[in-house]
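In: dropping a prediction and its sequence here:
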Amino acid sequence: MSTTPFKHVQTAHCESGVISNMFGHYGLQISEPMAFGIGAGIFFGHLPFVKVNGVPGTTYRIWPGAIFQRVCKRLGVKMELQKFSSPQKAMTALDNVIEKGIPVGVLSSVYYLPYFPPSYRFHFNAHNLVIYGKEGENYLVSDPVMDTVTQIDPESLIQARFAKGFPEPKGKMYYPLHVPEKVSLHKPIKEGIDQACHFMLKVPIPLFGVKGIRFLAGRVKNYPEKVGDRKAVLYLGNIIRMQEEIGTGGAGFRFLYAAFLQEAAMLLQKEELSVLSQDLTKVGDIWRNFAFHAGRVCKSRAADGVSYKELSEMLVQCSVEEEQLFRRLSKVKL
């Protein structure tokens, strides 16, 4: 295991950022976009019957933890993962590991992290960060979405690690037991791309992938009539939040995946991937345009008269563009 100081690098997204920072600590240099792509993080799902804070759930990435599991499997990294029945056991286990100089990834709720500005704190229980030591009673934190390292008091850390709600973190922590010094990325890139194309194009349930975007488009068009103006604004606001705040990096991770395709194009000498990267960036711009206009609707500033029907049409355009793009990506010979 490494004895070098933990190097903090700010990233766009917590899970892929922790992968990049933690693996880099042990000499396995992998960028955040590469981690996101190998882990097939790109996704879409809209689950109207799964309410998060009373609002239908929308996700632009694969479920929490899946990126980490896939990257570890594809790169040959062995991880120790633990959950706990009580805060006391969880904190004792954390102390025992960091005393050995081993940085530890923990799952937390954003709501209880005091170093987040109040406006950014809400009940999201799948936020990843790294605890890499202690200073007095306080824990040293490398949170990949922050620009620098910080600290957290033990009481707040306990609250964040044992927050109630879905999903419950249950004190989850993880750290590497074995990290290979060198890996070939060719096969992991191919497997990640194949898996992403499958989830975007071939899941038979119409709530997921490009079919899920079309499904959401149909619901957005009818929000005011179906749920009333007040709920329509709440529902629309959550779609934007998941896209632009939880979908960190903007455009629901589309820019992040485009960066992965560009990096993969250089590594594998595949010009087709570079073209697809540029095209996905343009799709990300359409998502951004949707978020901008939807935000104006939420704030009643739609002076240009953008309607829910027009927002729905923007989502349909996103689904058409993404279906074409992922079909092209699935046919690239790697």
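Out: Great, that's in hand.
In: going by C-alpha atoms from here, please, whenever you check contacts or count neighbours.
Out: OK.
In: for this structure, what spans make up the strands?
Out: Counting by DSSP state E, the chain has strands at residues 42-52, 55-61, 78-82, 104-108, 127-135, 138-142, 150-152, 173-178.
In: determine which stretch of these is the most buried.
Out: Of all the strands of the chain, strand 104-108 has the most neighbours on average by mean count of other C-alpha atoms under 10 Å, namely a mean of 25.
In: from the contact counts, what lies against it?
Out: Counting contacts by 3 or more C-alpha pairs under 8 Å, 6 or more residues apart in numbering; DSSP states H and E, strand 104-108 is packed against helix 87-98, strand 127-135, helix 154-161, strand 173-178.
In: wait, which of the strands of the chain is closest to Q29?
Out: Closest approach to Q29 among those is made by strand 173-178 (14.5 Å; C-alpha to C-alpha).
In: which residues does the closest one contact?
Out: Residues outside strand 173-178 that contact it (C-alpha atoms under 8 Å, 6 or more residues apart in numbering): 77-83, 94, 102-107.
In: next, the one to line up against it:
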Amino acid sequence: MPEVKFKPFSGEHCESTMLVNLLRQQGIELSEEMVFGLGMGLSYIHWQSSAMPYPFIGGRVKPDLLAENLSAVLGLEFDVRETGSAARAQDNALEALEQGKLVGLKLDHYYLEYFGEKRVHFHAHYATLYKVDGENAWLVDTKDGGGGGHTSLDSLSEARSAKGPMSSKSLSLTVKDGPALEALRAQLADKLPTAFFVALAANAHTYLNPPIKNMGYKGVLKSSGSVTGWLDEIADPAESLPIIAMLMEKAGTGGGMFRKIYGRFLQQGQKLTGVAALGAAAKEFEAIAAEWTTVAELIDRAGARGSQDALAEASRLMAEISEREHAQFTALEALAREAIEQAASTAGAQA
């Protein structure tokens, strides 16, 4: 049965880990932080529907956008496939493996047998398929997922077709062959500085101009205003608040609500471009990440002890974080747009 030879990578976040593996196998060497940043991954959302027992607090863009944004900024093409047929979904994956390609899969990791006792339902998890052996499939996963392992083909099919929040119809993706891939392999070093600033400007603009008030810096303020009522408004705060905190800090975020990853993206951007201000911004995001970690700890404490004081402090910190993130992204958007204009002016003069 098909097996793809490659050097596996296990990172912090599932979608960026999957993309790093797909790209590296095709000769595109990017760090997880660079993939996350070029994919314009940093965001914020406060989401709760009537069917949800507690709010979801998220620190990244919605699933599938990392690959879409990465494609746009690098000129890279992905072959993305969805199907309601479990048989066709398996055929799509096997076809790619037979062509020697790794396959990115979106699924509910609850059904993956290698997750063991840590299994909970989450329908927007990503893993990388590299081998099918008899009745088992072998996947690379995040550090939190133990780096991956094997699961039965039946369980994989169930994971891929599971329906729930943020799910897709057995979505798979591979890197497309062709001129775009060849050009990126040859010109990656030359393209990266411009791609970095384009992605930075776009991510900052989206964060600062959210389409609804529960996203971006406005969403952080919404959480700040609502968190103090959670002990009364959430049906089982002793159970639910620790889950909210765990999802914020430990569930593939890299710590600090993805802000640690983004800070390292900015550090790498400084080395890439030589712009010193990016180093200062990276340090500020590291400090903001530490505040987010404290917020998660306070929410966990509130659930465990029924502490209203802990939620009051979490509210205060989130209001401060909103202001700090607004200030940072305002400055970063201006910096990035100036760099893009300078590059365009230089290119025009040389032409």
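Out: Okay, I see it. Everything numeric here is computed off the predicted structure, so don't read it as measured data.
In: quick one: which of the helices and strands packed on strand 104-108 of the first structure is nearest T59 of the first structure?
Out: strand 127-135 (14.4 Å).
In: what residues in the second structure pair up with the closest one?
Out: Here strand 127-135 of the first structure aligns to the second structure at residues 125-133, judged by TM-score structural alignment.
In: go on, stretch 56-68 of the first structure?
Out: So stretch 56-68 of the first structure is aligned with residues 55-67, judged by TM-score structural alignment.
In: please state the offset of that stretch from the chain centre?
Out: When C-alpha coordinates are averaged (C-alpha atoms, centre = their mean, to the nearest Å), stretch 55-67 of the second structure and its chain have centres 6 Å apart.
In: wait, V145 of the first structure sits on C14?
Out: Yes: look at V145 of the first structure against C14 with C-alpha atoms under 8 Å: they come within range, at 6.1 Å.
In: so which residues of the stretch 251-351 of the second structure form helices?
Out: Taking DSSP state H, counting those that start in this stretch to define them, one finds helices in the stretch 251-351 of the second structure at 259-273, 277-305, 308-350.
In: sorry, back to before: would CSV of the helices and strands packed on strand 104-108 of the first structure with distance to G39 of the first structure be doable?
Out: Shown next, in CSV, are those (distance: least, C-alpha to C-alpha, whole Å):
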stretch, distance to G39 of the first structure
helix 87-98, 26
strand 127-135, 15
helix 154-161, 24
strand 173-178, 17
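In: between the contacts of strand 173-178 of the first structure, which sits nearest A259 of the first structure?
Out: Within the contacts of strand 173-178 of the first structure, the smallest distance to A259 of the first structure is 23.3 Å, found for V77 (C-alpha to C-alpha).
In: you'd agree that closest one is up against E181?
Out: No: counting by C-alpha under 8 Å, V77 of the first structure does not reach E181; the two are 10.0 Å apart.
In: neighbour count for those two, which is higher?
Out: V77 (17 against 11; other C-alpha atoms under 10 Å).
In: ok, now which ones touch that one?
Out: Neighbouring residues of V77 of the first structure by C-alpha under 8 Å, 6+ apart: V71, P176, L177, H178, V179, P180.
In: could you do S307 of the second structure as well?
Out: R301 are the contacts of S307 of the second structure under C-alpha under 8 Å, 6+ apart.
In: how about L315 of the first structure?
Out: Applying C-alpha under 8 Å, 6+ apart, we find L315 of the first structure in contact with I213, R214, L216, A217, W287, F290.
In: mind redoing it with 6 Å?
Out: Counting by C-alpha atoms under 6 Å, 6 or more residues apart in numbering, L315 of the first structure makes contact with A217.
In: what about the aligned partner of it in the second structure, distance to G348 of the second structure?
Out: In the second structure, the residue matched to L315 of the first structure (TM-score structural alignment) is M318. Separation of M318 of the second structure from G348 of the second structure (C-alpha to C-alpha, to the nearest Å): 44 Å.
In: cool, and K101 of the second structure?
Out: From K101 of the second structure over to G348 of the second structure (counting by C-alpha to C-alpha), the distance is 39 Å.
In: the two: which is more packed in?
Out: Remark: of K101 of the second structure and G348, K101 carries more neighbours, 24 against 9, as counted by other C-alpha under 10 Å.
In: so what's the more buried one closest to, chain neighbours aside?
Out: Leaving aside its sequence neighbours, K101 of the second structure sits nearest to V4 (C-alpha to C-alpha, 6 or more residues apart in numbering; 6.4 Å).
In: how close does that neighbour get to A334 of the second structure?
Out: Remark: distance between V4 of the second structure and A334 of the second structure (C-alpha to C-alpha) = 43 Å.
In: return the residues in contact with Y132 of the first structure.
Out: Applying C-alpha under 6 Å, 6+ apart, the residues contacting Y132 of the first structure are P103, L140.
In: could you rerun that using 8 Å?
Out: Y132 of the first structure makes contact with F6, I98, G101, I102, P103, V104, Y139, L140, V141, S142, according to C-alpha under 8 Å, 6+ apart.
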